[in-house]
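**Q** the following comprises the amino acid sequence and a computationally predicted model.
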Amino acid sequence: MATKTSETNTATTTPEKKITVGNASVNEKEMKDSSLHQFFVSALKDIYFAENAIIDALEKMQEAATTEELKDAFEDHQLQTKKHVSRLEKVFKLIDEKPEKKECEAIKGIIKEGEEIIKSTKDGSMTRDAALIIAAQKVEHYEIATYGGLAQLAITMGHDKAADLLEKTLEEEEDTDYTLTEIAETYINFDAEQED
């Protein structure tokens, strides 16, 4: 879907940018004032907070994990999450907004649940690793839902470059979810079932 930007002169001879999305054309100020744009920015701030919180949570999960495969997966995803934060900062810049965090109650709850899992499972057990994978996948599913929705909103509003960045992160979150499932099925779940 092509997005065109044009300038028209107003009575005060101030250039006014027009954004064309599909067959519709709106000026940039109207787009920024729209409730959809405001929701989009608010949701970006929410996931920006979440990604930063996830970086710290992944470090705790890596330390608590038993198997090297899971420790490595958490370490890899922590590095990837740092890239996601940087990518979100680019999205903010593309839509001419300042990167800001908005406290995300959903991710705080999911992270708290992960911390409870660490406290309530035996250190060094496969059961803990199985539980950590489920906790991590809850994080991934939250991110997948968020990035999928944000990418579609970006497309709807004609923010094509931002949409591309959001879709790239979405694909990486889906890949991480798949990797966690593979680790669970290959290394952890059967051994956890054998534990006393």
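**A** Now that the structure is in, tell me what you want to look at.
**Q** rest of the way, CA atoms for contacts and neighbours
**A** Fine.
**Q** list the residues that contact the most centrally placed residue in the chain.
**A** Nearest residue to the geometric centre of the chain (CA atoms, centre = their mean): E143, 4.2 Å. Contact partners of E143, counting by CA atoms under 8 Å, 6 or more residues apart in numbering, are I47, L170, E173.
**Q** pull out the buried positions in the helix or strand hosting it.
**A** Secondary-structure element containing E143, defined by DSSP states H and E: helix 126-156. Under the neighbour-count criterion of 16 or more other CA atoms under 10 Å, helix 126-156 has 126-140, 142-144, 146-155 buried.
**Q** before we move on, what about stretch 168-175?
**A** T169, L170, E172, E173.
**Q** redo the residues you listed as JSON lines? Include distance to I188 and secondary structure.
**A** As requested, those are exported to JSON lines (distance: CA to CA, whole Å; DSSP: H, G, I helix; E, B strand; the rest coil):
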{"residue": "T169", "distance to I188": "27", "secondary structure": "helix"}
{"residue": "L170", "distance to I188": "26", "secondary structure": "helix"}
{"residue": "E172", "distance to I188": "23", "secondary structure": "helix"}
{"residue": "E173", "distance to I188": "21", "secondary structure": "helix"}
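**Q** after the host helix or strand of K93 comes which helix or strand?
**A** In the assignment (DSSP H and E), K93 maps to helix 68-94. Beyond helix 68-94 on the C-terminal side, the first helix or strand identified by DSSP H and E is helix 105-120.
**Q** against that first model, consider the following:
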Amino acid sequence: MPSKEKNLNDLFLHTLKDMYFAEKQILKALPKMEKATETDELKKAFAHHRKQTEIHVDRLEKVFEIAGARAQGVTCEAIKGILEEGEEVMGDFADSAALDAALVAAAQAVEHYEITRYGTLRTWAEQLGLKDAAKLLDQTLAEEKQTDELLSKMAKAVNQRAAA
């Protein structure tokens, strides 16, 4: 039995560590995805998101500071699984007309995970009275949603090419 009862702040910090790990792993995956695609538009989208992800890591470090904690990650099995699945699909569909469709689908799986986590973190930050942290998390959440919308638009074109 734990010696200390866990509270929302503990959960917030754990999830923050989870996202810090996740963003660092995403930073490693995006160049591979960028290299795998032959579509200039998709290459640009992955390159842009890589730069955005670097900003997300910086923001998370600021949120840690606001929360009075050291920036550190904790292994996130969910993102590891999502990224491993993406790597597997990239390998299975390399040099095929469906590769870009697979890359977009893998990227959207990552985005959807991030959207759920950032939305939750923002809400918890608000409830914990960490208004500045909530604002930073909300900025990242908005950017993740924009990326997802862009990927949805791109999916239509790459899916049509894959189906042809």
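**A** It's in. These figures come from a predicted structure and were not determined experimentally.
**Q** quick TM-score on the pair, please.
**A** Comparison of the two superposed chains (TM-score structural alignment, normalised by the length of structure 2) gives a TM-score of 0.95, and 160 aligned residues with a CA RMSD of 1.1 Å.
**Q** returning to what we had before: so the helix holding E143 of structure 1 aligns onto which residues of structure 2?
**A** Counting by TM-score structural alignment, helix 126-156 of structure 1 pairs with residues 97-127 of structure 2.
**Q** what's the angle from the helix holding E143 of structure 1 to helix 68-94?
**A** For helix 126-156 of structure 1 against helix 68-94, the angle by axes from the mean of the first three to the mean of the last three CA atoms, to 10 degrees is 20 degrees.
**Q** helix 126-156 of structure 1 against structure 2, how far on average?
**A** On superposition with structure 2, the mean distance recorded for helix 126-156 of structure 1 (mean CA distance after the TM-score superposition for structure 1) is 0.4 Å.
**Q** now the match of helix 126-156 of structure 1, how far from the centre of its chain.
**A** Here the centre of stretch 97-127 of structure 2 is set off from its chain's centre by 5 Å, with CA atoms, centre = their mean, to the nearest Å.
**Q** got it, and stretch 59-79 of structure 1?
**A** 19 Å.
**Q** quick one: end-to-end length of it, please.
**A** Stretch 59-79 of structure 1 has an end-to-end distance of 10 Å (CA to CA, to the nearest Å).
**Q** same question, stretch 119-139 of structure 2
**A** With CA to CA, one end of stretch 119-139 of structure 2 sits 10 Å from the other.
**Q** where in structure 1 does stretch 63-71 of structure 2 align, residue-wise?
**A** The aligned range for stretch 63-71 of structure 2 in structure 1 is 91-99, by TM-score structural alignment.
**Q** for that stretch, list every residue counted as buried.
**A** Neighbour-count burial for stretch 91-99 of structure 1 flags V91, F92, P99 (criterion: 16+ other CA under 10 Å).
**Q** of those residues, closest to I188 of structure 1?
**A** V91 (37.3 Å; CA to CA).
**Q** give me every residue that touches the closest one.
**A** A162, L165, L166.
**Q** what's the nearest residue to the first one if we skip its chain neighbours?
**A** It stands for A162 of structure 1. V91 (5.1 Å; CA to CA, 6 or more residues apart in numbering).
**Q** count residues in the vicinity of the counterpart of I82 of structure 2 in structure 1, would you?
**A** Counting by TM-score structural alignment, I82 of structure 2 corresponds to I110 in structure 1. If you count neighbours by other CA atoms under 10 Å, I110 of structure 1 ends up with 17.
**Q** and what of E193 of structure 1?
**A** Quick note: E193 of structure 1 (other CA under 10 Å) scores 11 neighbours.
**Q** likewise V26 of structure 1?
**A** V26 of structure 1: 13 surrounding residues under other CA under 10 Å.
**Q** in stretch 49-69 of structure 1, which residues are buried?
**A** Those would be 49-55, 57-58, 61-62, 64-67, for stretch 49-69 of structure 1 by 16+ other CA under 10 Å.
**Q** strands - which of the residues you listed land there?
**A** Judged by DSSP state E, these include no members of strands.
**Q** so which of these comes closest to P15 of structure 1?
**A** Distances from P15 of structure 1 to the buried residues of stretch 49-69 of structure 1, taken by CA to CA, are shortest for F49, at 35.2 Å.
**Q** counterpart of that closest one over in structure 2?
**A** The alignment partner of F49 of structure 1 in structure 2, by TM-score structural alignment, is F21.
**Q** any idea how far E54 of structure 2 is from the residue nearest to its match when sequence neighbours are not counted?
**A** Nearest non-adjacent residue to F21 of structure 2, counting by CA to CA, 6+ apart: G73, 4.5 Å away. As for G73 of structure 2, its distance to E54 of structure 2 is 15 Å (criterion: CA to CA).
**Q** and those two? which has more neighbours close in?
**A** Set G73 of structure 2 next to E54 and count neighbours by other CA under 10 Å: G73 wins out with 18 against 15.
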